[in-house]
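Asks: Predicted model and sequence below, questions to follow.
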Amino acid sequence: MSSLDTLGYCKRLEAVGVPRAQAEVHAQVLAEVMSQVATKDDLKELKAWVELYVKEQIQGLKADILKWLVTISIAQISLMIAAMRYFAH
């Protein structure tokens, strides 16, 4: 995170005619805002977390799809066997 030179910022505002009290408050507010801005490192960390989360979710979905596929296949085979026995008579 980049640091803000609040004193220098305040002096620059005063140099163009901003009253000292107003310049100080403006510098404080800007420093607060800058402390809440995400940095490149924050974004890299978030990206890594999202990639891990998505990977875990995809693995879970693959397992669920495989379970459904096996279940439907068994049900289909059972239905075909039942139909063959019923129509054989």
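Replies: Here it is on my side, so go on. Computed from a predicted model, the values in this text were never measured in an experiment.

Asks: Only C-alpha atoms from now on, for both contacts and neighbour counts.
Replies: Fine.

Asks: can you give me the strands for this structure?
Replies: Secondary structure of the chain (DSSP state E): no strands present.

Asks: Could I get the full set of helices for it?
Replies: 6-15, 20-35, 40-88 (DSSP state H).

Asks: And the second one, what's buried?
Replies: This points to helix 20-35. Within helix 20-35, the residues scored as buried using 16 or more other C-alpha atoms under 10 Å are 23, 24, 26, 27, 28.

Asks: That one packs against which elements?
Replies: With contacts taken as 3 or more C-alpha pairs under 8 Å, 6 or more residues apart in numbering; DSSP states H and E, helix 20-35 sits against helix 6-15.

Asks: now the helix it packs on: how far from the chain's centre is it?
Replies: With C-alpha atoms, centre = their mean, to the nearest Å as the basis, helix 6-15 stands 37 Å off its chain's centre.

Asks: Quick check: buried residues in it?
Replies: By neighbour count on 16+ other C-alpha under 10 Å, the buried set for helix 6-15 is 6, 9, 10, 11, 13, 14.

Asks: for comparison:
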Amino acid sequence: MNSLDILGYGKRLETVSVPREQAEVHAQMLAEVVAQVATKDDLEAREARLKEWGQLCVKEQIQSLKADMLKWLVTISIAQTSLLFAALRYMPH
């Protein structure tokens, strides 16, 4: 989590002649922005989730491709067998 010393930041602005109200508002706005910035831990967690998701997608695609290849293999085997029987039937004896 990002941290920011809002009070200290506001006081530093006041020391360089920024009016107190402006310094407080500026410090609060900066705190809001810093709160929305991703930390290293946030990025590492996101990276881990993306890797996990990617692995799941790859596994699903591999399973789908295996099923498609098996369908084609069976279809081609049936077609070859049919052609062989047709060729044998019409061969002269």
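Replies: Everything's here; your move. Keep in mind that this is a model prediction, so the values were computed, not measured.

Asks: Would you pull the TM-score for this pair?
Replies: The TM-score (TM-score structural alignment, normalised by the length of structure 1) is 0.88; 89 aligned residues with a C-alpha RMSD of 1.4 Å.

Asks: Please say which position in structure 1 residue 68 of structure 2 maps to.
Replies: Aligning on TM-score structural alignment places residue 68 of structure 2 opposite residue 68 in structure 1.

Asks: Can you give me the neighbour number for its match?
Replies: For residue 68 of structure 1, the neighbour count with other C-alpha atoms under 10 Å is 12.

Asks: And for the one 4 residues further on?
Replies: Around residue 72 of structure 1 sit 12 other residues, with neighbours defined as other C-alpha under 10 Å.

Asks: Distance check, it against residue 80 of structure 1.
Replies: Counting by C-alpha to C-alpha, to the nearest Å, the gap from residue 72 of structure 1 to residue 80 of structure 1 is 12 Å.

Asks: And residue 26 of structure 1, by the same measure?
Replies: Residue 26 of structure 1 is 77 Å from residue 80 of structure 1, by C-alpha to C-alpha.

Asks: same question, residue 9 of structure 1
Replies: 80 Å.

Asks: Please apply the same query to residue 24 of structure 1.
Replies: 82 Å.

Asks: As JSON lines, the buried residues of helix 20-35 of structure 1 with distance to residue 61 of structure 1 would be great.
Replies: Formatted as JSON lines, the entries for the buried residues of helix 20-35 of structure 1 read as follows, by distance: C-alpha to C-alpha, whole Å:
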{"residue": "23", "distance to residue 61 of structure 1": "55"}
{"residue": "24", "distance to residue 61 of structure 1": "54"}
{"residue": "26", "distance to residue 61 of structure 1": "50"}
{"residue": "27", "distance to residue 61 of structure 1": "50"}
{"residue": "28", "distance to residue 61 of structure 1": "48"}
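
Asks: from the buried residues of helix 6-15 of structure 1, which single one is nearest residue 45 of structure 1?
Replies: residue 6 (28.4 Å; C-alpha to C-alpha).
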